[in-house]
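In: With the sequence up front, the predicted model follows.
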Amino acid sequence: MISELTRVLLDANIIAKPVTRTLLVVGGVPSGFRAFWSRAAEREAQVHMRPKALPPSSVRERFGIVLGPTGTGAERFGGTKGADRQILADAAAAGARFLVTEDVDDYGLDDLASVGISAVNPDLFLATRLTRDAYSTVIDLFVERQLNPPTTAAQFHAAIAKNHPRLFAAHADLYDIEPERGIHGEPEVIFRGTRCLRCEQIVAAPAAIIDGLGPECR
């Protein structure tokens, strides 16, 4: 069984990104949420991972991640794209409150609202939910394993900004270093749903949610 921490399902495109995945998996529990994924997401992620990358199944074993259940009735999510319907069905079956994905706009608002799940870009989610202590712990873990070439915690923090500028900004004063600049800009859609990212309450008017936060949490 998945614990009673806030349940956060990771999409395949997140599972395939080692740094983002580790921030969510390792930093999640001390931050009050538990990141996991489903069999469908794991299969899709494996297809897109580099040949020598650690398989998602091995990552699960290393960190004690329990696969979420396989949801039924995926066809009811008509406003969601193709294979993502099964991912949303899996998230609903697991009782997830959030679905972290790089493709937020693949999920239909009505579909998400019908099961009380919000789809969130990983940078926005991490910047809002990851605690400073958890962030520091994950950075130290990466630095410990990064031997060739070696890197410092400050350098790794700066590198985080390339793909997670919001997360870097949230902890910018942790180290005295300038952020590395990313190549890609932020997606146009970084949040979709009716559940506030901070208080986790359902907001009646989705248009009132800005950057994942309802009026009372901004």
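Out: The structure has been received and is ready for your questions. Numbering: from 1, shown residues only.

In: When you work out contacts or count neighbours from here on, use the C-alpha atoms and nothing else.
Out: Fine.

In: which helix in the protein runs the most residues?
Out: Counting residues, the longest helix found in the chain (DSSP state H) is helix 132-145.

In: now for that helix, which elements pack on it?
Out: helix 18-28, helix 153-160 (3 or more CA pairs under 8 Å, 6 or more residues apart in numbering; DSSP states H and E).

In: CSV for the ones you listed, including distance to residue 87?
Out: Output for those, formatted as CSV (distance: least, CA to CA, whole Å):
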stretch, distance to residue 87
helix 18-28, 17
helix 153-160, 27
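
In: Serialize those to CSV and add fields for distance to residue 61 and mean neighbour count.
Out: Converted to CSV, the helices and strands packed on helix 132-145 look like this (distance: least, CA to CA, whole Å; neighbours: other CA atoms under 10 Å):
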stretch, distance to residue 61, mean neighbour count
helix 18-28, 12, 21
helix 153-160, 25, 20
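
In: Below is structure B, check it against A:
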Amino acid sequence: MNSSLDFTELASIISLNSYTKNKAGVDHNADIFNAWMEQLGFSVETHRREAIGNHVHYLSKKSEGAKLLLLGHLDTVFPPDTFTEFREDKEWIYGPGVCDMKGGNYIALAALRNVFAEQGHIANIDMLLVSDEESGSDDSKLLTSELAKAYDACMVFEAAGPIMMWLSLARVLRLFKSNSKVKALTRVIIIPTVLMRTWLQLIC
């Protein structure tokens, strides 16, 4: 890909099979993400499951103001030994989950890293990664609906059309416009929104 961006980290999770029914692979994906998020000061709350991968909830420090939840999933639709290769050319990168949605999770991580670098900490922004979205979220939907009650807004980092992305952006910006950390929070929202379509140019 004709870019100065380093996709080594992203490639490490794309190359890891995390088919929904592959609990070991899904949990390994979570373990890698846990390490990245802990470096940013997040604590990790693991909702353990026996038959499927664990769901993970990343918690930041809390202060006054609106609370934002970033939402993603760890699983993909590809069984082991079917579609596993990560590769890139001059315009695109390819692999299982580059769009749906390991790439989306990674964009959220990149935005959070930018906020941490500028502010020195992250507050009021949590992230939930579930393990069973591709099979219908039969287990995680109850957990998600319960946890969501604690937040003022939620952003999902799976690829979407431009209209839905900008509508979501406008809604969240309205919620956070009076917050003292609005500059940092705006970057959390705008960076992944723009990058989703033009920066990484991720495709399934």
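Out: Received it, and whenever you're ready, just let me know what you need. These numbers were taken from a predicted model, which means no experiment stands behind them.

In: Can you pull the TM-score for these?
Out: The TM-score (TM-score structural alignment, normalised by the length of the second structure) is 0.31; 105 aligned residues with a CA RMSD of 5.5 Å.

In: returning to what we had before: of all the helices and strands packed on helix 132-145 of the first structure, which one comes closest to residue 132 of the first structure?
Out: Closest approach to residue 132 of the first structure among those (CA to CA): helix 18-28, 9.5 Å.

In: Show me the contact partners of that closest one.
Out: 14-15, 34-36, 63, 122, 126, 130-131, 134-135, 137-138 (CA atoms under 8 Å, 6 or more residues apart in numbering).

In: From those residues, keep the buried residues only.
Out: 14-15, 34-36, 122, 126, 130-131, 134-135, 137-138 (16 or more other CA atoms under 10 Å).

In: My assumption is that residue 119 of the first structure lies in a strand; please confirm.
Out: Yes. Under DSSP: H, G, I helix; E, B strand; the rest coil, residue 119 of the first structure sits within a strand.

In: And stretch 114-125 of the first structure, end to end?
Out: Using CA to CA, to the nearest Å, the end-to-end distance of stretch 114-125 of the first structure comes to 21 Å.

In: whoops, stretch 165-185 of the second structure was the one
Out: Start-to-end, stretch 165-185 of the second structure (CA to CA) is 16 Å.

In: Okay, buried residues for it please.
Out: Here stretch 165-185 of the second structure shows 165, 168-169, 172-173, 175-176, 184-185 as buried, counting by 16+ other CA under 10 Å.

In: Would you check which pair of the buried ones among the contacts of helix 18-28 of the first structure lies furthest apart?
Out: Farthest pair in those, by CA to CA: 15 and 131, 20.8 Å.

In: Between helix 153-160 and the longest helix of the first structure, find me the angle.
Out: Put simply, helix 132-145 of the first structure runs at 100 degrees to helix 153-160, going by axes from the mean of the first three to the mean of the last three CA atoms, to 10 degrees.

In: got the angle between helix 132-145 of the first structure and helix 18-28?
Out: Using the same axes, to 10 degrees: helix 132-145 of the first structure against helix 18-28 is 130 degrees.

In: Now do the buried residues in helix 132-145 of the first structure.
Out: 134-135, 137-140, 142-143.

In: which two from the buried residues of stretch 165-185 of the second structure end up farthest apart in space?
Out: Largest pairwise distance in those, by CA to CA, is 18.7 Å, between 165 and 184.

In: re the thing from before, tabulate the buried residues of helix 132-145 of the first structure in CSV, adding columns for distance to residue 92 of the first structure.
Out: Shown next, in CSV, are these (distance: CA to CA, whole Å):
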residue, distance to residue 92 of the first structure
134, 27
135, 28
137, 30
138, 28
139, 31
140, 34
142, 32
143, 36
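
In: quick check, nearest of those to residue 166 of the first structure?
Out: residue 135 (12.9 Å).

In: Quick check: the spatially closest residue to the closest one that is not a sequence neighbour vs residue 14 of the first structure, distance?
Out: In this structure, residue 135 of the first structure finds its nearest non-sequential neighbour in residue 27, 6.3 Å apart by CA to CA, 6 or more residues apart in numbering. Here residue 27 of the first structure is placed at a distance of 15 Å from residue 14 of the first structure (CA to CA).
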